[in-house]
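curious how this folds, go ahead:
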Amino acid sequence: MMASLKPPPRRPVRGSTTGRPIMAILDLLGRRWSLRILWELRGEALTFRSLQGACDAVSPTVLQQRLKELRAARLVSHDAGQGYGLTATARRLLPTLLTLQDWAETWASEEEH
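Predicted coordinates:
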């Protein structure tokens, strides 16, 4: 069964029958390469090839699928002259991801001791 392009809030998604928006976004962000794509686009728009290279040469098929999903969720936009970039909606998500990154670094340091 193929996952839908956009996990719709208020409808069941993988791992949850509640349809809660948090579960929908976690489903989308938990898909292979989704977070990495958003992370690589945090600074500037990138062409498909540049984004593929920044993502450690993710396969073009997977990258294309994730970009379709992220565009359907209004997190990524595409401008023929600029490439792929984050939308205002995704930019509002960035502080949360940066907080999670800080937490993960602290967690990793604590685990090393």
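
contacts, neighbours, all on C-alpha from now
Will do.

contacts for the helix ranked longest in the chain, please.
Longest helix in the chain, counting residues (DSSP state H): helix 88-112. Contact with helix 88-112 is made by 38, 42, 74-76, as judged by C-alpha atoms under 8 Å, 6 or more residues apart in numbering.

so which of those are in strands?
Members of the contacts of helix 88-112 lying in strands (criterion: DSSP state E): Val76.

could you also give me the structure for this next sequence, so I can compare it with the first?
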Amino acid sequence: MAPRTNPSPAPGESEEDVCRQVLRILSLIGDKWSILVIGQLRDGTLRFGELHRAVTGISQRMLTLTLRQLERDGLLTRTVHAGVPPRVEYTLTELGTTLLDSAIALGEWATTHRHEINDNRRRYDAAHPS
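Presented below is the predicted three-dimensional model:
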């Protein structure tokens, strides 16, 4: 297991401030849509429609909001190419690429353990009827 890193707060920043910032970032990049979008962009640039087809179950509105947030966080770039209609492409940034290994590992973990987790849920639900 890799050693845990706990960087010191920057001057004027409390440990509580650091924790709040980290929690906000994790809540944004840890939602299911962000992880799926990042995973789809692992092989390169995709257009909005390609992403919409690739991320099963996401609405156009939620995809738009997710892409906007990932762009705001600097994890992907949005490029608009002139034309009729305009072509919009999305690409992971260098920072976004650093998240790929963790996102893929998380997806692989979920795939590997899905049956065990589903069995645990069924047992729990049977023992704790609502």
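
and for Leu95 of structure 2, the neighbour number?
By other C-alpha atoms under 10 Å, the residues close to Leu95 of structure 2 number 12.

need the buried ones from the contacts of helix 88-112 of structure 1 selected in ChimeraX.
Under the burial definition 16 or more other C-alpha atoms under 10 Å, those of those that qualify are selected in ChimeraX by:
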select :38,75,76
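
wait, which of the contacts of helix 88-112 of structure 1 is closest to Leu29 of structure 1?
Nearest to Leu29 of structure 1 among these, counting by C-alpha to C-alpha, is Leu38 at 9.1 Å.

mind putting the contacts of helix 88-112 of structure 1 into JSON lines with distance to Thr106 of structure 1?
JSON lines is the format used below for the contacts of helix 88-112 of structure 1 (distance: C-alpha to C-alpha, whole Å):
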{"residue": "Leu38", "distance to Thr106 of structure 1": "22"}
{"residue": "Arg42", "distance to Thr106 of structure 1": "22"}
{"residue": "Arg74", "distance to Thr106 of structure 1": "31"}
{"residue": "Leu75", "distance to Thr106 of structure 1": "28"}
{"residue": "Val76", "distance to Thr106 of structure 1": "29"}
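
pull up the gap between the aligned residue in structure 2 for Gln101 of structure 1 and Lys32 of structure 2, please.
Using TM-score structural alignment, the equivalent of Gln101 of structure 1 in structure 2 is Gly107. Gly107 of structure 2 sits 10 Å away from Lys32 of structure 2, taking C-alpha to C-alpha, to the nearest Å as the criterion.
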